[in-house]
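Peer 1: no FASTA, just this:
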């Protein structure tokens, strides 16, 4: 078997060893975020298991090394009635002083693709990520690699990002490649008025971890994988295309008391196996509306769908799954969220074995509390 280069594998440790060599240190920022929940039933492509549990509970340490760079380490624990899982989700160094709006990041980090992927799940407005993220990105995609981003000197906000990863987290296997995945993304945004703002983006991810002779549409996991501890993609292909659009309204830009957020994303995954033609691909979309109607209260509605191809040799069977989520959230302080969410799924009858679920109707109670310093939420 061909030996794989260890360059990208050793980055999460190497970046912190390199950062420790910097002489000028500030005090580290330490934060803890606890995400506790109770879920009435398991659902298809669910990110949380039935019953009581912890999902994406994270301990983060952030350190600035002079004016040169900043480093971050994020350890994550997930626990439910089946098992407890620990992982390192972030371990990277990021430059602070490169010229011309450039930023270089190396180690393990969240990819910039899509609207939600670069955000931590506890910042989401719903209990679980949309279906397309759970199906095509394992909830949220992070990996070991290098990333370069550029903020353009334009009146509109314009950011361009290029990333290269070893790809093992997406495939949940050793692909044997130094660069298993690479991604390009760009984001534009601006203000329409004092009360309105927008952001739009497109992204592309090339998956090189799939062997020509053996890859198919479905990344097989064990029986516990739908319970929140699998971070690999369920449905894969060589090419992933993403488009996102977000619009926000708040009176005179003051979102503390009132804000309406509309967001939507579309994803297409092509070449699920070597027999796939132009009409055999996976796709998914969602649209959501979240309204903060009082300083401590918000409500939201999200609807989405994924259409996937089940490969059987040189032919395919199509399956679809729709999901609607309604949530009500109370934020007694800016570090606490108590959220009640009702989720309904609609699975085509002949695909119930594939989209295995205990119930089409799920009720989830979620409580999030954060301690210490934590990054400001993105747009």
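Peer 2: Thanks, I have it. What you are looking at is a predicted structure, and each value in this text was computed from that prediction instead of being measured.
Peer 1: from here on, just use CA atoms for contacts and neighbour counts.
Peer 2: Will do.
Peer 1: which ones are touching the residue positioned nearest the centre of the chain?
Peer 2: Central residue of the chain (C-alpha atoms, centre = their mean): residue 140, 2.4 Å from the mean position. When contacts are counted by C-alpha atoms under 8 Å, 6 or more residues apart in numbering, residue 140 touches 110, 116-118, 133-134, 231.
Peer 1: make it 7 Å
Peer 2: Neighbour list for residue 140: 117, 133 [criterion: C-alpha atoms under 7 Å, 6 or more residues apart in numbering].
Peer 1: quick one: it is in a strand?
Peer 2: No. Going by DSSP: H, G, I helix; E, B strand; the rest coil, the assignment for residue 140 is coil, not a strand.
Peer 1: how close does it sit to residue 110?
Peer 2: Residue 140 sits 8 Å away from residue 110, going by C-alpha to C-alpha, to the nearest Å.
Peer 1: mind checking how far residue 30 is from residue 154?
Peer 2: Going from residue 30 to residue 154 by C-alpha to C-alpha gives 35 Å.
Peer 1: next, show the common contact partners of residue 140 and residue 110.
Peer 2: Common contact partners of residue 140 and residue 110 (C-alpha under 7 Å, 6+ apart): residue 117.
Peer 1: so for residue 30 and residue 154, which sits in the more crowded spot?
Peer 2: Between residue 30 and residue 154, counted using other C-alpha atoms under 10 Å, the more crowded position is residue 30 (17 against 8).
Peer 1: for the more buried one, which residues are in contact?
Peer 2: With C-alpha under 7 Å, 6+ apart, residue 30 has these contacts: 60-62, 372-373.
Peer 1: which of those sits closest to residue 309?
Peer 2: When those are ranked by distance to residue 309 (C-alpha to C-alpha), residue 60 comes first, at 38.3 Å.
Peer 1: in this structure residue 158 contacts residue 187, no?
Peer 2: Yes. Contact criterion C-alpha atoms under 7 Å: residue 158 and residue 187 qualify, at 5.6 Å.
Peer 1: compare these two (neighbour count), which wins?
Peer 2: Between residue 158 and residue 187, residue 187 has the larger neighbour count (other C-alpha under 10 Å), namely 22 against 18.
Peer 1: included below, for side-by-side comparison, is a second structure:
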């Protein structure tokens, strides 16, 4: 309440009381005077409170105006170059190498050292297999075997480049060997969603070949991978680039082009100096919140002799993968169906040989840690369409944790040719696979 209004109220009260004073007895006048004093005291308290509140409001408004003036007069932010120079100067001042006359590293070098100082991700994977076979003389012949031991290193070299290295230790023809399975650099700084890499890597042919042995949902690679590319699959030294293709539908379309050395036995082998050219197209579709579908096409070609292209082998592949994992119960229920078809045309001395093979597999997750699966294989041999084999396998997997699983499997194989004296195989597998360290996530 403002002061002039307060005075007006007091005057009205006094005038009213004065007019009534002559009509009231002395005792009543005394009571009125006391009431007037109490009312006056209350008004004085209210006036003091109003003054304090007004002072606080004025102080707050003044502070807000000062802040606004400071914001209006704020100097321009330093440019990235100025920030870089300032940070470089601070780094030079803090380092012990700041002695006069000694060249100081630049900002990029300092950032690179920061990335290098962080330890790379180190992982270890071990694959232990027990095996029984009705056929004698195979690589796995009624025995337990530490089949494969893998050590991986992965990490960022600098803000633009990462490195992946995989060393493998395994038994071959009764002896243990150490191989450099993968060692490549991936550059992450290019525009237009381009991601090149170079070094030694597993080739992106189809769905099963790019995966390491321990990442498979089966004990062994499908027949088409082993028969056409060998037990270790198609890999080699070379370069490649991955392009995330823009499209109006905003779908995930990935195109991969790779050039690797032509040292696989399917082509010319290690005696040639030509290259394998590979093109892979992958499309990914979200069917629902729980289901996805991935479709891939692959083409690869290379000379299969020393004639620098006079005789060639061409490969075409098609892969289809369906996954179902409901968001609410995905930890306990899921389904995977994966199919792959491969066709080959090889220019041989007697003419062109056309062969093909395929597999189809399904996995169903019964509970959080239990998975059952099966796979059917059919494959002709790369150099003869008249020789073929087919097989049926079933698996039961216990996922003890993210880093350890146990798998029991059975595989039946029927051929129209002899392998170590037999056309049919009955095989039983017991697999234990475990990992240590920071193991990278596998491709979806």
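Peer 2: Received the coordinates, thanks. Being a predicted model, the structure only gives us computed values, none of them experimental.
Peer 1: mind checking the TM-score on these two?
Peer 2: Taking TM-score structural alignment, normalised by the length of the first structure as the basis, the two superposed chains have a TM-score of 0.80; 329 aligned residues with a C-alpha RMSD of 2.8 Å.
Peer 1: now do the SS call for residue 189 of the second structure.
Peer 2: For residue 189 of the second structure, the assignment made with three-state DSSP gives coil.
Peer 1: now do the contacts for it.
Peer 2: Residue 189 of the second structure touches residue 160, counting by C-alpha under 7 Å, 6+ apart.
Peer 1: what residue of the first structure takes the place of it?
Peer 2: Using TM-score structural alignment, the equivalent of residue 189 of the second structure in the first structure is residue 97.
Peer 1: what are the contacting residues of the helix or strand in which residue 247 of the first structure is found?
Peer 2: Using DSSP states H and E, the element containing residue 247 of the first structure is strand 239-249. Outside strand 239-249 of the first structure, the residues that touch it by C-alpha under 7 Å, 6+ apart are 114-115, 195-207, 259-271.
Peer 1: ok, then the element right after that strand?
Peer 2: Using DSSP H and E, the helix or strand that follows strand 239-249 of the first structure in sequence is strand 259-270.
Peer 1: equivalent range in the second structure for the helix or strand that that next one is followed by?
Peer 2: Next helix or strand after strand 259-270 of the first structure toward the C-terminus (DSSP H and E): strand 281-294. Strand 281-294 of the first structure corresponds to residues 354-367 of the second structure when matched by TM-score structural alignment.
Peer 1: list the buried ones in the matching stretch?
Peer 2: 354-365 (16 or more other C-alpha atoms under 10 Å).
Peer 1: can I get those in JSON lines with distance to residue 94 of the second structure?
Peer 2: What follows is those, written out as JSON lines (distance: C-alpha to C-alpha, whole Å):
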{"residue": "354", "distance to residue 94 of the second structure": "69"}
{"residue": "355", "distance to residue 94 of the second structure": "67"}
{"residue": "356", "distance to residue 94 of the second structure": "65"}
{"residue": "357", "distance to residue 94 of the second structure": "64"}
{"residue": "358", "distance to residue 94 of the second structure": "63"}
{"residue": "359", "distance to residue 94 of the second structure": "62"}
{"residue": "360", "distance to residue 94 of the second structure": "62"}
{"residue": "361", "distance to residue 94 of the second structure": "60"}
{"residue": "362", "distance to residue 94 of the second structure": "60"}
{"residue": "363", "distance to residue 94 of the second structure": "58"}
{"residue": "364", "distance to residue 94 of the second structure": "59"}
{"residue": "365", "distance to residue 94 of the second structure": "57"}
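Peer 1: among those, which two are most distant?
Peer 2: Those two in these that are separated most widely, counting by C-alpha to C-alpha, are 354 and 365, at 37.9 Å.
Peer 1: and residue 161 of the first structure, how far from residue 68 of the first structure?
Peer 2: For residue 161 of the first structure relative to residue 68 of the first structure (C-alpha to C-alpha), the value is 20 Å.
Peer 1: which one of those two is surrounded by more residues?
Peer 2: residue 161 (21 against 15).
Peer 1: check contacts around the more buried one.
Peer 2: Per C-alpha under 7 Å, 6+ apart, neighbours of residue 161 of the first structure: 148-150, 184-186.
Peer 1: so what does it match up with in the second structure?
Peer 2: Mapped onto the second structure by TM-score structural alignment, residue 161 of the first structure lines up with residue 256.
Peer 1: would you list every one of the strands in the stretch 1-150 of the second structure?
Peer 2: Ranges of strands in the stretch 1-150 of the second structure, per DSSP state E, counting those that start in this stretch, are 121-133, 143-158.
Peer 1: need those strands in a markdown table (columns: distance to residue 81 of the second structure).
Peer 2: A markdown table is the format used below for the strands of the stretch 1-150 of the second structure (distance: least, C-alpha to C-alpha, whole Å):
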| stretch | distance to residue 81 of the second structure |
| --- | --- |
| strand 121-133 | 33 |
| strand 143-158 | 19 |
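Peer 1: and after the longest strand seen in the second structure, which helix or strand comes next?
Peer 2: Scanning the second structure for the longest strand, with DSSP state E as the assignment, gives strand 384-401. Later in the chain than strand 384-401 of the second structure, the nearest helix or strand by DSSP H and E is strand 404-419.
Peer 1: report all helices and strands that that next one contacts.
Peer 2: Strand 404-419 of the second structure sits against strand 384-401, strand 422-437, with contacts defined as 3 or more C-alpha pairs under 7 Å, 6 or more residues apart in numbering; DSSP states H and E.
Peer 1: mean distance, the shortest one to its aligned residues in the first structure?
Peer 2: Which is strand 422-437 of the second structure. Comparison of strand 422-437 of the second structure with the first structure after fitting gives an average deviation of 1.5 Å (mean C-alpha distance after the TM-score superposition for the first structure).
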